[in-house]
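1. dropping the sequence and predicted coords here.
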Amino acid sequence: MKHLNKVLGTAFALMATGASYGCNLKAQEKENTVLVTQSIVEKPNKHFVKIALLLDTSNSMDGLINQAKAQLWDIVNEFTHAKCGNDTRPMLQIALYEYGNDNLSSREGYIRQVLGFSDDLDEISEKLFSLTTNGGEEYCGEVIQTSLKQLDWGKNSDDLKMIFIAGNEPFTQGKLNYREAAANAKEKDVIVNTIFCGNFQQGINTEWKSGASLTGGEYMAIDHNQQIVHINTPYDDVIIKLNSKLNNTYISYGSRGYEKKALQSAQDSNAAELEEVVVVKRAVSKSSRLYKNTEWDLVDAVEDDEAVLTRLKEQDLPKELQGKSKSEIRAYVDDKKAEREKIQKEIQELNAKREAYIAQSQEQEKGELENAMLSAIKSQASKKNMKWD
């Protein structure tokens, strides 16, 4: 689970300036030598860490799903520190598939795309909490192949593209040979990492290690039923209270604004159902650069594009802003932005103290999936000139 948490975090967005500002330092140096002025004026390109999570949702995988739910925010928080060799920050996108569940269509190979590539953290959380287990036939090769065909992996060689597939049945099941899927992954520059839920040697014997090795990925074995150990700190209650205040700085707008703001609150509640400390970790994520909601929050939307205020219709605004002038609306947005930044700074400062407290603790936080994923991510990210600060 530890590996998985770390994986989720790295998938968020990379901002880079022009073709010469990618994660590939050699390409950057070459471009800078030839076109210095062009690099300055070109609009920044986005560079991505793209992670597809393929989770077995058969009867025996409840522990795996619970680990994914609980450790999403650990992974996200780890990714806030990721950057390219030229100090730009990558953007994270996560996709989610389930397979091996009898509730799924047999014609589709008992496979379902739960979520395409997304950087919406609330949506990712919602989809993870929607998963249930039942049955099944687990076709690893076919679910890998399906994700390769259905997802937009892009063609930027600087992007880090990874599949993490987790399960506990032989990797060889199904009509489609996993070796064929691995060959297709290599063509798309996608690394397949395998996480066997069970004994390490058993995973090797059932081809899970081979499934990873063919694309240069990592094979890992975890105890998916291991109880997650969270460490409570003296700073947790204050961060939780600040999280509630943070929610009040969001100004919903547009056709889905009310619905998305409600989703934000619902995911706070989902985190709380697992454990209070999960709310703390989610609050830390919400105070980071990776938590952006330009499609429904007016503060984020204006920061991304000031012209959005000129395009909004009266009915798109929340009731408290209807009938207001553009200058009054802008002043209201600016006030909420200043309030948000203050709260986010407080949360980050408290989290620094929280992390120091945890580091001094004799206990160690345990999350099998998170640790497995993060180890693979950092290793593979280094080949794209990414690092952690």
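-> Arrived safely, thanks for sending.
2. make it CA atoms for all contacts and neighbour counts henceforth
-> Noted.
3. and Asn248, how many neighbours does it have?
-> 12 (other C-alpha atoms under 10 Å).
4. ok, and what's touching stretch 9-16?
-> 22-23, 44-51, 72-80, 82-83, 88-94, 119, 290, 377 (C-alpha atoms under 8 Å, 6 or more residues apart in numbering).
5. work out the gap between it and the centre of the chain.
-> Chain-centre distance of stretch 9-16: 9 Å, with C-alpha atoms, centre = their mean, to the nearest Å.
6. repeat that for stretch 24-43.
-> With C-alpha atoms, centre = their mean, you get 29 Å for stretch 24-43.
7. ditto for stretch 38-47
-> With C-alpha atoms, centre = their mean, you get 25 Å for stretch 38-47.
8. same thing with stretch 30-49?
-> Chain-centre distance of stretch 30-49: 26 Å, with C-alpha atoms, centre = their mean.
9. please apply the same query to stretch 326-337.
-> Worked out by C-alpha atoms, centre = their mean, stretch 326-337 lies 31 Å from the chain centre.
10. presented hereafter is structure B, for comparison with structure A:
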Amino acid sequence: MKHINYLLGTAFLLFMTGTSYGCNLKAQNNDKTTLVTQYAETKPKEQYVKIALLLDTSNSMDGLINQAKAQLWDIVNEFTHAKCGTNARPSLQIALYEYGNDNLSSREGYIRQVLGFSNDLDEISEKLFSLTTNGGEEYCGQVIHTSLKQLDWGKNADDLKMIFIAGNEPFTQGKLDYRDAATNAKEKDIIVNTIFCGNYDQGISTMWKKGATLTGGEYMAIDHNRQVVHINTPYDDIIIQLNSKLNNTYISYGSSGRQKKELQSMQDANAAELEEAVVVKRAVSKSSRLYKNATWDLVDAADEDEAVISELKDRDLPKELQGKSENEIKAYVKQKKTEREEIQKRIQELNAKREAYIAEHQKEEAGELENAMLSAIKAQASKKNYTWDKK
């Protein structure tokens, strides 16, 4: 499980240290002299965790891409339980860049924005699976600079903003100095985390560690070609069956509804191509608060604003609801919502048992480093008013 935890541990580290700082701003900025009425009128801004993944897609990086595909759901599932000192739960947005690929424009520095910040987990998965590798020049400083310039990082000081850049060539390549990019990131309160695909000491000598420490980020080195090994559990098959039932609770609507529902199934299939355990992790993500599809699913849309049902044209509804009265549609949506909540609850219950099973069997494997890291992270985070739970 080492290779699974490397990227996840890095994400978890920056998430906890960064988010706890943001949470602290709200928790400690409590002026006792503020009138209750003024406090009630001032609603806190929604908090975000914004992650930009900058992935090297040159010839040797197939293993890195495969790990990213599998580990996406590990990261999402950890972020599901994030909670600030104010009890607020931040929303997660992920952006994706590829760099170092000959198929990309040389004018743009062999860099491409694959996806801007998005909370659409199916779309994020789709874009990861669309990546292919080819030879090219790898300009770390330039891709960091580009992501800082192009993405909407927002101005909320309480948001956690971080970059994960992974690759295996010297961090110093390219016309744009990585130190200038790091300075720019720090000014924007964005943490840069570097993941060197290769020997730990080699990554240090090629400035990958320096690229991280300049912004207070973390440097990690991984064997990107190591095969992902998952621990199968007695609960996996049941969770996969429940995942299929979960899909049946989605009611597509609007011009893109059918395509989005097909995309949902396609990403289940993509996960299955990697390994059965990845399907399980994705199912757990789909049963979490972070998997929301109000733009195409009538259950999520009505949960945000039930008025959407009365506003829809008959042609925007799926065939099974066309010609139905508004009350009939509302009853159908309510039924599907109840079914979904029951299935999601069951998946979460089974996942708790699954995680306990994995933890027990991991004791036989070499994983002390990862366990020590997580313990240290939790200790540091707790000092900054950050908590997480399994509710």
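-> Happy to help now that I have it. Computed from a predicted structure; not experimentally measured.
11. equivalent range in the second structure for the longest helix belonging to the first structure?
-> In the first structure, with assignment by DSSP state H, the single longest helix is helix 326-360. Counting by TM-score structural alignment, helix 326-360 of the first structure lines up with residues 326-360 of the second structure.
12. that stretch vs the first structure, mean deviation?
-> Mean deviation of stretch 326-360 of the second structure relative to the first structure after superposition (mean C-alpha distance after the TM-score superposition for the first structure): 0.7 Å.
13. coming back round to it: please narrow the contacts of stretch 9-16 of the first structure to those residing in strands.
-> 44-51, 82-83, 90-94 (DSSP state E).
14. any idea which of the residues you listed is closest to Glu328 of the first structure?
-> Nearest to Glu328 of the first structure among these, counting by C-alpha to C-alpha, is Pro44 at 31.4 Å.
15. sorry, back to before: mark which of the ones in strands among the contacts of stretch 9-16 of the first structure are buried, thanks.
-> 44, 46-51, 82-83, 90-94 (16 or more other C-alpha atoms under 10 Å).
16. what lies in contact with the helix or strand hosting Lys260 of the second structure?
-> Assigned by DSSP states H and E, Lys260 of the second structure belongs to helix 257-274. For helix 257-274 of the second structure, contacts defined as C-alpha under 8 Å, 6+ apart pick out 69-70, 122-123, 125-126, 129, 247, 250, 252, 278-279, 282, 295-297.
17. for Tyr178 of the second structure, which non-adjacent residue is closest in space?
-> Using C-alpha to C-alpha, 6 or more residues apart in numbering and skipping the chain neighbours, the partner closest in space to Tyr178 of the second structure is Gly141 (3.9 Å).
18. part of a helix, is the one you found?
-> Yes - residue state for Gly141 of the second structure (DSSP: H, G, I helix; E, B strand; the rest coil) corresponds to a helix.
19. I'd guessed it sits against Leu176; true?
-> Yes - under the criterion of C-alpha atoms under 8 Å, Gly141 of the second structure makes contact with Leu176 at 5.5 Å.
20. I'd like the distance between the residue nearest to Tyr178 of the second structure and Gly109 of the second structure.
-> In this view, Gly141 of the second structure and Gly109 of the second structure are 10 Å apart by C-alpha to C-alpha, to the nearest Å.
21. find residues that contact each of those two.
-> In contact with both Gly141 of the second structure and Gly109: no residue, using C-alpha under 8 Å, 6+ apart.
22. do a quick rundown of the helices in the stretch 101-250 of the first structure.
-> Using DSSP state H, counting those that start in this stretch, the helices of the stretch 101-250 of the first structure run over residues 121-130, 140-150, 178-187, 200-205, 208-213, 236-247.
23. out of the ones you listed, flag the one nearest Thr33 of the first structure.
-> helix 178-187 (30.5 Å).
24. distance from that closest one to the second structure after superposition?
-> So helix 178-187 of the first structure averages 0.8 Å relative to the second structure (mean C-alpha distance after the TM-score superposition for the first structure).
25. packing partners for that helix?
-> helix 140-150, strand 191-197, helix 208-213 (3 or more C-alpha pairs under 8 Å, 6 or more residues apart in numbering; DSSP states H and E).
26. give the buried residues for that helix.
-> Quick answer for helix 178-187 of the first structure (16+ other C-alpha under 10 Å): Tyr178, Arg179, Ala181, Ala182, Asn184, Ala185.
27. now for the fourth one: which residues touch it?
-> The one in question is Ala182 of the first structure. Val192, Gly211, Leu214, Thr215.
28. list the ones among these that the second structure also has?
-> Retained in the second structure by both residues aligned by TM-score structural alignment, their matches' C-alpha atoms under 8 Å are the following of these: Val192, Gly211, Leu214, Thr215.
29. map Phe117 of the first structure onto the second structure.
-> Checking TM-score structural alignment: Phe117 of the first structure goes with Phe117.
30. contacting residues around that match?
-> So Phe117 of the second structure contacts Lys50, Ile51, Ala52, Gln93, Ile94, Ala95, Leu96, Leu151, Asp152 (C-alpha under 8 Å, 6+ apart).
31. with Leu128 of the second structure instead?
-> Ile65, Ala68, Lys69 are the contacts of Leu128 of the second structure under C-alpha under 8 Å, 6+ apart.
32. around the second one, how many other residues sit close by?
-> It refers to Ala68 of the second structure. Count around Ala68 of the second structure with other C-alpha under 10 Å applied: 22.
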